[in-house]
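The following comprises the amino acid sequence and a computationally predicted model.
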Amino acid sequence: MDILLAIKAIIMGLVEGFTEFLPISSTGHLILAGSLLNFTGDKVKVFEIAIQAGAMLAVIWEYRQRIASVATGLGSDPKQRKFVTNLVIAFIPAALLGFLFNETIKAELFSPVPVATAFIVGGLVILWVERRHTGDKHVARVESVDDMSPLDALKVGLAQAFALIPGTSRSGATIIGGMLFGLSRKAATEFSFFLAIPTLLSATAYAVIKERHLLSMADIPMFGLGGLAAFASAFLCVRWLLRYISTHDFTIFAWYRIVFGIVVLVTAHFDLVTWAE
């Protein structure tokens, strides 16, 4: 594999891993990073989705004991069955809408300016939710993922569907949506992590199978490097975020989104940066 291509694949993997579980949109950052690196095209879109599997594996490793408990207790433990049922319920809305509107979204919204706009809007939503929690002296109704009802799961699933818009952020939609619907910050964050497993796995499988005509055996090293970089960076990010949320809110991520989005819009408007479509 070409050295320059390998470097680009690693950079994209690092971007994916560091942004997948933060409320700042991994897809949006990948689109912008790919534009700056001149790493674009239909095959790259498949690559960007496929390396999410690397980030997903970081969550599986971090929560391997809980996942093992779910697997062994699914047939006999009502708590584990309820947990899996909630994940299935939360997974369905985005999966269904993604299947129906995937091509339209890719054609119309997978470009820097719509992504930057979504960055800004998402940042404003985060600020509103955090201010609402502070002003109301908010007390969470659901403290643990095990306390969630099927209706709670459905609400989070509907929030995740908004993340089909590039730049919105899957983790941001599920975490902030969960908090808005009464989940504690920790419960919303952990459920977002668990929900990433079926969501990212199905997205990866669907993209690779659907676009397999674009791929060849020669692409395996590129996908492997990107996935490995995504795993390593996501592993570090997940552990850091779990510590961070114990004493901080998400306001800093909101301002980051807003500033970053404005920078992209300004540079695009004045042709200071040539953002690839």
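Good, I have the coordinates.

going forward, measure contacts and count neighbours with C-alpha atoms only.
Fine.

Against Leu228, how distant is the residue of the chain most remote from its centre?
In the chain, counting by Cα atoms, centre = their mean, Ser76 sits farthest out from the average C-alpha position, at 31.9 Å. As judged by Cα to Cα, to the nearest Å, Ser76 and Leu228 stand 36 Å apart.

rewinding a little: quick one: the residue farthest from the centre of the chain from Ser69, how far?
11 Å.

How about Ala218?
Counting by Cα to Cα - Ala218 and Ser69 are separated by 39 Å.

same deal with Ala140?
Taking Cα to Cα as the measure, Ala140 falls 26 Å from Ser69.

of the two, who's got more company?
Using other Cα atoms under 10 Å, the more surrounded residue of Ala140 and Ser69 is Ala140, with 16 against 12.

what's the longest helix in this structure?
helix 78-109 (DSSP state H).

Return the set of buried residues in it.
Within helix 78-109, the residues that count as buried by 16 or more other Cα atoms under 10 Å are 80-84, 86-95, 98, 109.

Equivalent analysis for stretch 222-240, please.
By neighbour count on 16+ other Cα under 10 Å, the buried set for stretch 222-240 is 222-235, 237-238.

wait, which of the residues you listed is closest to Gly178?
Val238 (17.8 Å; Cα to Cα).

Put this next to the first one:
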Amino acid sequence: MEPNTIIAAVLGLLEGLTEFIPVSSTGHVLLAGRFLGFESPGRAFEVVIQLGAVLAILGVYSTRLWAIFSSAPHDPASRRFIAAVLLAFLPAVVIGVLAHDIIKTVLFETPILIAVMLILGGIILLFVDRWAKNPRYFRAEDFPLSMAFKIGFIQCLAMIPGVSRSGATIVGALTLGADKRSAAEFSFFLSMPTMLGAFVYDLYKNRDILDAAALGNIAVGFVCAFLTAIVVVRWLLGYVSQNGYALFAWWRIIVGSVALLALLAF
């Protein structure tokens, strides 16, 4: 097996393990890729393998998704929830398209920024996890449209690698009145259109520079991300309901600090 293929598998496993926990999967994959000497054309690998994690969510939530969409024609609550997710997705569409080139050519190529964002995000997550009390919403389906739209704007902060898409949406939901479980669950649902959109757009933008080797690495990373994300999604809701997000906050701070020291030293 080629060295790059092995690294692609490792990065895919890392993507699946970190996509849905608030630690920044993109930040982890970019930093690990840098230290392992992995290069991907147009940084497409780091974005496209996220579709594996999306498919994991679709698989785990297939029954619930079917219930929501099949009942939508006659159930106002289902229609409102679909509208809430799409409304939360809208800011990422606009800002993601406008800022795509800056994100990929500047932010993705600034590892010190990624490490700093991991540390700062961990500090914020630790504070919010302890401070956010007396939640008003205990089901993702009950989030008001205005709240969903605000979460969508907060999610856009994750276009800075190291911030974390799930971390931004979870912190946003917690500060707006969600409990810890529903915050994670809304992040799951919002990830579906967000990451699917990122996959399609990034694949389109990089269609001319992806060769067979790059596509092969993407396929390996995709499969590994799918398999590990299934495990994480099934475990995460139960864990955060009982324990909160402090573990992930400290993980961010430790990983960001180690990465920052390594980058400054070498």
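Arrived safely, thanks for sending. Since the structure is predicted, the reported quantities are computational estimates derived from the model, not experimental observations.

ok, now how distant is Arg212 of the first structure from Tyr206 of the first structure?
In terms of Cα to Cα, Arg212 of the first structure sits 10 Å off from Tyr206 of the first structure.

Give me the more crowded residue out of those two.
Tyr206 (16 against 12).

Map the more buried one onto the second structure.
Aligning on TM-score structural alignment places Tyr206 of the first structure opposite Tyr201 in the second structure.

Helices of the stretch 101-250 of the second structure, residue ranges please.
Using DSSP state H, counting those that start in this stretch, the helices of the stretch 101-250 of the second structure run over residues 111-131, 145-155, 165-175, 180-205, 212-243, 246-265.

Contacts only, for Leu97 of the first structure.
Ala161 (Cα atoms under 8 Å, 6 or more residues apart in numbering).

which position in the second structure aligns with it?
Match for Leu97 of the first structure (TM-score structural alignment): Ile95.

At the geometric centre of the second structure, which residue do we find?
Using Cα atoms, centre = their mean, the most central residue of the second structure is Arg165, at 4.0 Å.

check contacts around it.
Pro22, Ser24, Gln155, Cys156, Leu157, Ala158, Met159.

which residue in the first structure lines up with the last one?
Which is Met159 of the second structure. With TM-score structural alignment as the criterion, Met159 of the second structure lines up with Leu164 in the first structure.

From Ser202 of the first structure, how far out is its match?
14 Å.

ok, these two, which is more surrounded?
Leu164 (21 against 16).

Double-check the more buried one against Phe99; I have them as touching.
No: with contact defined as Cα atoms under 8 Å, Leu164 of the first structure does not count as touching Phe99 (10.4 Å).

which ones are touching the counterpart of Gly261 of the first structure in the second structure?
Under the alignment (TM-score structural alignment), Gly261 of the first structure pairs with Gly256 of the second structure. Residues near Gly256 of the second structure by Cα under 8 Å, 6+ apart: Ile114, Ala115, Val116, Met117, Leu118, Ile119.

Which of these has the largest number of neighbours?
Leu118 (31 neighbours).

got the contact list for that one?
Counted by Cα under 8 Å, 6+ apart, Leu118 of the second structure has contacts Val23, Ser24, Gly27, Gly162, Val163, Arg252, Ile253, Val255, Gly256.

give me that answer again for 10 Å
Contact analysis of Leu118 of the second structure by Cα atoms under 10 Å, 6 or more residues apart in numbering lists 22-24, 27-28, 112, 161-164, 249-257, 259-260.
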